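Q: For reference, the sequence and a predicted model appear below.
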Amino acid sequence: MGKLPQYFIVDAEALPEIFLKVAEAKRLLETGEAGTVNQAARKVGISRSAFYKYKDAVRPFNDMLNGRIVTFQILLKNEPGVLSAVLNIFALSGANILTINQGIPAGGGAAVSIGAETSGLAMTMEELLAQVAREKGVVRCEILAG
């Protein structure tokens, strides 16, 4: 039985530059901006061998979650309309909400767990999280599981 891979979520700014360049080269290939690995590698300033060495190990977070069920944990102020505004952001983003679980408010806040299918997102996962976090009455928004 082989060793199971371990995965980490790491802020892109903390990654070595080679990983960011490999991710960009993969994006160029997927969008057709580069027709070959050689073209993509040259555009981002890496060797083909570096691309092949890391191509299967590097994926943007949004790609990893695309088409998957993701659980969002959101802490809301206990104010009328806050949950409704958050749900509206999800609807406008193209996420398909599958479950909503809100705890009883305590200490002026309520924890809400939202399970959503993300294949229809019209924005990146990061943009969705940022929009929710900016909404009046939202204390915190994060991905709990995906």
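A: Ah, there it is. Numbering: from 1, shown residues only.

Q: CA only for contacts and neighbour counts going forward, please
A: Will do.

Q: pretty sure residue 138 is touching residue 78, no?
A: No - the criterion here is CA atoms under 8 Å, and residue 138 misses it with residue 78 at 9.6 Å.

Q: Compare those two (neighbour count), which wins?
A: Taking other CA atoms under 10 Å, residue 138 and residue 78 do not tie; residue 138 has more neighbours (21 against 18).

Q: Could you find the closest non-adjacent residue to the more buried one?
A: residue 76 (4.6 Å; CA to CA, 6 or more residues apart in numbering).

Q: Show me what counts as buried in the lengthiest helix in the chain.
A: Longest helix of the chain, by residue count under DSSP state H: helix 17-31. Burial within helix 17-31, assessed by neighbour count using 16 or more other CA atoms under 10 Å, is assigned to 18-29.

Q: Now the element after it, going C-ward?
A: The helix or strand immediately downstream of helix 17-31 is helix 37-44, counting by DSSP states H and E.

Q: and the comparison structure, right after this:
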Amino acid sequence: MKDETFFLVREDVLPEAMRKTLAVKKLIERGKAESVAEAVQRVDMSRSAFYKYRDAIFPFHTMVNEKLITLFFQLEDRSGTLSDLLAVVAQAGCNVLTIHQTIPLQGRANVSLSLNTNGMIEDINTLMTKLRRLEFVEKVEILGQGA
């Protein structure tokens, strides 16, 4: 995985697909649509376009001055993976608030971590890069951020 860099861009210069992706996320977040299929239909967007951009675009307010973050992981089911994952999070200065892990199926487990980032000693991009580089991490994404 390559390192990620973030940019601040005005909404009016974003491609239509990105603006619609934000609209879909907003409908789902606020409970105005029960599914991705319903939300993309309401904004006249294909599901494939939504999935292409959903992990790449976020409203500015969700990325600034946040204290809490929720991360979703898909992990290979191996002994010690959760411990190793938590060690990376702790080294970044994050405090784990909640952990939810599913029962492993077909050699994979889903894990959600809610973190307090008040004491974070590196930026979120650096942490996400370190987490993606762990050999047992198949997927990691930011599910949400809050104050």
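A: Arrived safely, thanks for sending. Note that the structure is a prediction, hence the values are computed from the model and not measured.

Q: TM-score, when you put one on top of the other?
A: TM-score of the superposed chains, computed with TM-score structural alignment, normalised by the length of structure 1, equals 0.57; 93 aligned residues with a CA RMSD of 2.4 Å.

Q: The helix or strand encompassing the residue nearest to residue 138 of structure 1 - contacts with which helices or strands?
A: Under DSSP H and E, the secondary-structure element containing residue 76 of structure 1 is strand 69-77. If contacts are counted by 3 or more CA pairs under 8 Å, 6 or more residues apart in numbering; DSSP states H and E, strand 69-77 of structure 1 sits against strand 109-117, strand 138-145.

Q: Out of these, which gets nearest to residue 125 of structure 1?
A: strand 138-145 (9.4 Å; CA to CA).

Q: ok, the nearest residue to residue 120 of structure 2 once chain neighbours are set aside - contacts?
A: Once flanking residues are discounted, residue 120 of structure 2 sits nearest to residue 93: 4.2 Å by CA to CA, 6+ apart. By CA atoms under 8 Å, 6 or more residues apart in numbering, the contact set of residue 93 of structure 2 is 117, 119-122.

Q: Of those, which belong to strands?
A: Among the contacts of residue 93 of structure 2, no member is found in strands (DSSP state E).

Q: Mind giving me the PyMOL command for buried ones among the residues you listed?
A: Buried residues within these, by 16+ other CA under 10 Å, are selected in PyMOL with:
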select buried, resi 117+120
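
Q: wait, which of the contacts of residue 93 of structure 2 is closest to residue 68 of structure 2?
A: Closest approach to residue 68 of structure 2 among the contacts of residue 93 of structure 2 (CA to CA): residue 117, at 5.8 Å.

Q: ok, back up a step: so what does the longest helix of structure 1 touch, helix or strand wise?
A: helix 37-44, helix 48-54.

Q: In structure 2, which residue range corresponds to the last one?
A: Counterpart in structure 2 of helix 48-54 of structure 1, with TM-score structural alignment as the criterion, is absent.

Q: burial count for residue 83 of structure 1?
A: Residue 83 of structure 1: 21 neighbours (other CA under 10 Å).

Q: Likewise for the one 10 residues further on?
A: The local packing of residue 93 of structure 1 (other CA under 10 Å) involves 19 other residues.

Q: before we move on, what about residue 131 of structure 2?
A: The number of residues near residue 131 of structure 2, taken as other CA under 10 Å, comes to 22.

Q: Run through the residues that contact it.
A: 85, 88, 137, 140.

Q: In structure 1, point out the residues matching the helix or strand containing it.
A: Taking DSSP H and E as the definition, residue 131 of structure 2 sits inside helix 124-133. Counting by TM-score structural alignment, helix 124-133 of structure 2 falls onto residues 125-134 of structure 1.
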